[in-house]
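A.B. asks: what would the 3D arrangement of this be:
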Amino acid sequence: MEKKELQYIHMIAMGGSIMHNLALALHDKGLKITGSDDEIYEPAKSRLAEAGLLPEKEGWFTEKIDARPDAVILGMHARPDNLELKRAQELNIPIYSFPEFIYEQSRDKQRIVIGGSHGKTSTTSIIMHVLQHLGRKFDYAVGAQLEGFNRMVKLSEDAPVIIIEGDEYLSDPIKRVPKFHLYHHHIGVITGISWDHINVFPDPEMYREQFRIFAEMTPKAGTLIYNQDDEQVQLVAVPRNPADIAYEGYTVHEHSIRNGKTILHTKKDGDVEIPLFGEHNLRNISAAKEVCKKIGVKAHDFYEALKTFKGAAKRLEKIGEKGNSIIFRDFAHAPSKVKATTEAVKAQFPERELVAVLELHTFSSLNKAFLPQYAGALDKADAPIVYFSPKTIEHKRMEMLTEEELKIAFDNVNLQVFNDAEALQQHLTSRNWQNTNLLLMSSGNYNNMNMDALTKAVL
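C.D. replies: Below you'll find the model as predicted:
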């Protein structure tokens, strides 16, 4: 089907962060967009309303499909027995998952897909920042809101290349294939492999297998760029046909830390001070540099652009600073991310105390069988804290956790455990913050904790 034929698209489960951004991007292009969802939260709600796309009522309505859209895009959070989905199947309306639709819209572009258990958002956003800085035309799909970009998705007719954050989670409730298998990359990146999504991939081998498939999908004359320091990545990125494919390994960028600032050491540009920090980010920079090199960006231009890159939202994001205290917020929730982020903040400010607060919010992180993966993850924090909401555990129909179980799983006797957000907020606001940094790690929101009030109290 020609992509230009699509005039009218209906989106099932349109309220998700990337789905509502796709809705807005297609609306910007002049397409007719309708959608449904059983719950839509902020900021999706306001953004859809502003564009005139917010559904009148929450829920699923077969009449929206009876209006005969040219295609349906199916979000991951719909169920296989969704009423609108069933109706679309009955009427033989083309149904796409998010990644299938992005692929269809970018068939004639060079597709760059960044995969990995951690670091994919940051690597993708560095590449996007560099290309925007240089005035290059490109499309994109990224999993976080970035400074300088009003959408998380852009699809145009004339951009020759598309930069895609390639998630290994499932594409949709029917096909249940990892998203990054459906983009058909020309240049692929694997930033790291660390078992995650236990509800879908019950053992580490099955999880790693998804990356092996991704690596093997690299086409003739394509490129696979991989983290050469990661043992799990080494197992899947073995050069199988080096005559046909370029295999490019990368490591931590040469650097030093001076007074809490990261300085990159480069061959031709001398020392370059950048706002990013942390060993994981210095790997992400190396990955992004390899991608940019492949698409004709000179090293000097790459470093010039990097000087102004502040990072993606909730990726070691500085939400407040005063004197010798900083508050950072990070999306980290998987064990490898939590460990890397905690170590990064401590290494950057070794003379300051570090209070690290992790919210257990995902299915994996609340699963007793998975919890031992967190052993040692918070060891670099002077005051390690774990928070979870009993409501979330009940909602996910999981077994309740105890303080003792968490201390054993994290292998940390100093661990403090909270299951009441107000008590946690009280604890944080009442302590002394002289020469101390606060790191908040979560993919949730600490049961709607008032971040503004917390920031004011700490600083």
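A.B. asks: from here on, contacts and neighbour counts on C-alpha atoms
C.D. replies: OK.
A.B. asks: OK, contacts around the residue lying closest to Tyr303 once chain neighbours are set aside?
C.D. replies: Distances taken as C-alpha to C-alpha, 6 or more residues apart in numbering place Val272 nearest to Tyr303, at 7.2 Å, with adjacent residues excluded. Each residue near Val272 by C-alpha atoms under 8 Å, 6 or more residues apart in numbering is listed here: 263-266, 303, 307.
A.B. asks: go again using 7 Å as the cut-off
C.D. replies: By C-alpha atoms under 7 Å, 6 or more residues apart in numbering, Val272 lies in contact with 263-265.
A.B. asks: quick check: it is in a strand.
C.D. replies: Yes. Assessed by DSSP: H, G, I helix; E, B strand; the rest coil, Val272 belongs to a strand.
A.B. asks: where's it relative to Ile112, distance?
C.D. replies: 26 Å (C-alpha to C-alpha, to the nearest Å).
A.B. asks: what's the longest helix along the chain packed up against?
C.D. replies: In the chain, with assignment by DSSP state H, the single longest helix is helix 279-294. Applying 3 or more C-alpha pairs under 7 Å, 6 or more residues apart in numbering; DSSP states H and E, we find helix 279-294 packed against helix 120-133.
A.B. asks: beyond the helix it packs on, next helix or strand please.
C.D. replies: On the C-terminal side of helix 120-133, the closest following helix or strand by DSSP states H and E is strand 139-141.
A.B. asks: the structure of the following sequence is requested for comparison with the preceding one:
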Amino acid sequence: MKIHFIAIGGSAMHNLAIALHNKGYQITGSDDTIFEPSKSRLANKDLLPLTLGWYPEKITTNLDAVILGMHAKPDNVELLRAQELGLKIYSYPEFLFEQSKQKTRVVIGGSHGKTTITSMILHVMNYLEIEVDYMVGAQLEGFDTMVHLTEENEFIVLEGDEYLSSPIDRRPKFHLYKPNIALMSGIAWDHINVFPTFENYLEQFSIFTDAITPGGIMVYNQEDEHVKNVVENSKNTIKKYPYTTPNYTIEEGTTLLDTPEGDLPLEFFGKHNLQNLAGAKWICLHMGVGEEEFYEAIESFKGANKRLEKIAENKEAVVFKDFAHSPSKVAATTKAVKHQYQNRHLLACLELHTYSSLNAAFLKEYKGALNAADTAVVFYAPEAVAIKQLDNISEQQIKNAFERDDLIIYTNPEDFKNFLFQRNMENSATVLMSSGNYGGLNFDEVKHLL
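C.D. replies: Next comes the predicted model:
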């Protein structure tokens, strides 16, 4: 097949392009900006566009399909040309579904935890040398790409994002996969720019549940009331498997999971991650993995990239970075680090970086999210607010939203960096939470804090 990617440089898009190239498809693509690591990875496969920009002449009737990325606009000249020629235009999730129609589709959904759960499942399968197709939202240790597609594998494991499918398809991605086996980890309002009310956001998960094939399976976090209500009130003829946080203890900074074979030391920690493990275990069992095999494999799982990733440690201090940005993720991550290092001073730093987090109407959702920290810092760049064309937010608004009077707020990247690098790190735990980089913070330099 000959396939052209409009906006090939995206994190998900370039991985799909490489996966299809590896499968033997003829791939071309365009984009107006391509950053690392996409740029080098595309270049290594001779898929990097020779020049940046959009070129309608690349769109011809010789193409079997066009795949449209979210970075493109509805008036993109290549898209308009494809529509004019009547070519088949797929969104990213639509094409993944086309590639997996004959497979058992396993879809991991939820506002939080889905990347980690998908990563856990793939780690177990890789450890046990069980070949599966997959799409996951982070680069995993031991995996070359974030997307892998074959003709022969029975299962495909898909991370089910609730964000929009493409500029011309406003359906959430996970509505398109029609899973045979699904998981729902948690529901906490996000993407306020697309789902303006919580009720509207909640509805997307009901649609996801109802899209499971009749007779299929839903594994769900029974401790999340919204998840519980959505799944248990669904009239879809599916089998429902609830999970809860498994029993565990913490000894000298190591989490020990209670299993039938005794305490199992884990490389990761946090109640939310133990919940993730419980969900991943159910999914693996439904994919044919034995319970003992699961425990043997999960012992060596170190965590998904940028999810409570340890970047520095000595006898006195430890530093983590985490992708957490939504209120529920921030609260879970902060509590997890404090629980794991109860006798240390916890510094929790959060960058407000996404559209939702910088929206004055959404700020109140962060109430109490940093309460577990001994010292709490929020960084945001006023210019990011302006770029997103949002109303200005003040430091007092942020303090009021978090309901923490001692909250430290920085808007200048150098001021934040100086604060971080001049701290006494003795007997401390630090977590840096952001989907950005605090205005240019080099995380390799952070390693030298200790």
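A.B. asks: picking that back up, what's the mean distance for the helix or strand following the longest helix of structure 1 versus structure 2?
C.D. replies: Where DSSP H and E defines the elements, the next helix or strand beyond helix 279-294 of structure 1 is helix 299-306. Comparison of helix 299-306 of structure 1 with structure 2 after fitting gives an average deviation of 0.4 Å (mean C-alpha distance after the TM-score superposition for structure 1).
A.B. asks: other residues contacting helix 299-306 of structure 1?
C.D. replies: The contact list for helix 299-306 of structure 1 (C-alpha under 7 Å, 6+ apart) reads 130, 133, 269, 274.
A.B. asks: out of those residues, grab the one that's most surrounded.
C.D. replies: Neighbour counts for these, by other C-alpha atoms under 10 Å, peak at Val130, which reaches 24 neighbours.
A.B. asks: what lines up with the residue nearest to Tyr303 of structure 1 in structure 2?
C.D. replies: The equivalent of Val272 of structure 1 in structure 2 is Leu264 (alignment by TM-score structural alignment).
A.B. asks: check the gap between that match and Met70 of structure 2 for me.
C.D. replies: With the distance defined as C-alpha to C-alpha, Leu264 of structure 2 ends up 42 Å from Met70 of structure 2.
A.B. asks: got it, and Glu98 of structure 2?
C.D. replies: 19 Å.
A.B. asks: so who does the aligned partner of Ile164 of structure 1 in structure 2 touch?
C.D. replies: When structure 2 is aligned by TM-score structural alignment, Ile164 of structure 1 is paired with Leu158. Leu158 of structure 2 is in contact with 106-108, 134-136, counting by C-alpha under 7 Å, 6+ apart.
A.B. asks: just the buried residues from those residues, in PyMOL please.
C.D. replies: In PyMOL, selecting the buried portion of these, with burial taken from 16 or more other C-alpha atoms under 10 Å, looks like this:
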select buried, resi 106+107+108+134+135+136
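A.B. asks: next, format the contacts of Leu158 of structure 2 as CSV and append distance to Thr197 of structure 2.
C.D. replies: As requested, the contacts of Leu158 of structure 2 are exported to CSV (distance: C-alpha to C-alpha, whole Å):
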residue, distance to Thr197 of structure 2
Val106, 28
Val107, 25
Ile108, 23
Tyr134, 32
Met135, 29
Val136, 27
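A.B. asks: what range does stretch 289-301 of structure 1 cover in structure 2?
C.D. replies: The aligned range for stretch 289-301 of structure 1 is 281-293, by TM-score structural alignment.
A.B. asks: pull out the buried residues from the matching stretch.
C.D. replies: 281-284, 287, 289.
A.B. asks: and what of stretch 418-428 of structure 1?
C.D. replies: 418-419, 421, 424-425, 428.
A.B. asks: and the residues you listed as a markdown table, adding secondary structure?
C.D. replies: A markdown table is the format used below for those (three-state DSSP):
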| residue | secondary structure |
| --- | --- |
| Phe418 | strand |
| Asn419 | coil |
| Ala421 | helix |
| Leu424 | helix |
| Gln425 | helix |
| Leu428 | helix |
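A.B. asks: max pairwise distance over those residues: which two?
C.D. replies: Spanning the widest gap among those are Asn419 and Leu428, at 14.0 Å by C-alpha to C-alpha.
A.B. asks: check contacts around the closest residue to Ser171 of structure 1 other than its chain neighbours.
C.D. replies: Spatial nearest neighbour of Ser171 of structure 1, excluding adjacent residues (C-alpha to C-alpha, 6+ apart): Lys179 at 4.6 Å. The contact partners of Lys179 of structure 1, taken as C-alpha under 7 Å, 6+ apart, are 99, 166-171.
A.B. asks: for the stretch 251-400 of structure 1, just list every one of the strands.
C.D. replies: Counting by DSSP state E, counting those that start in this stretch, the stretch 251-400 of structure 1 has strands at residues 255-258, 261-265, 271-274, 317-322, 325-330, 353-360, 383-388.
A.B. asks: understood, closing this out.
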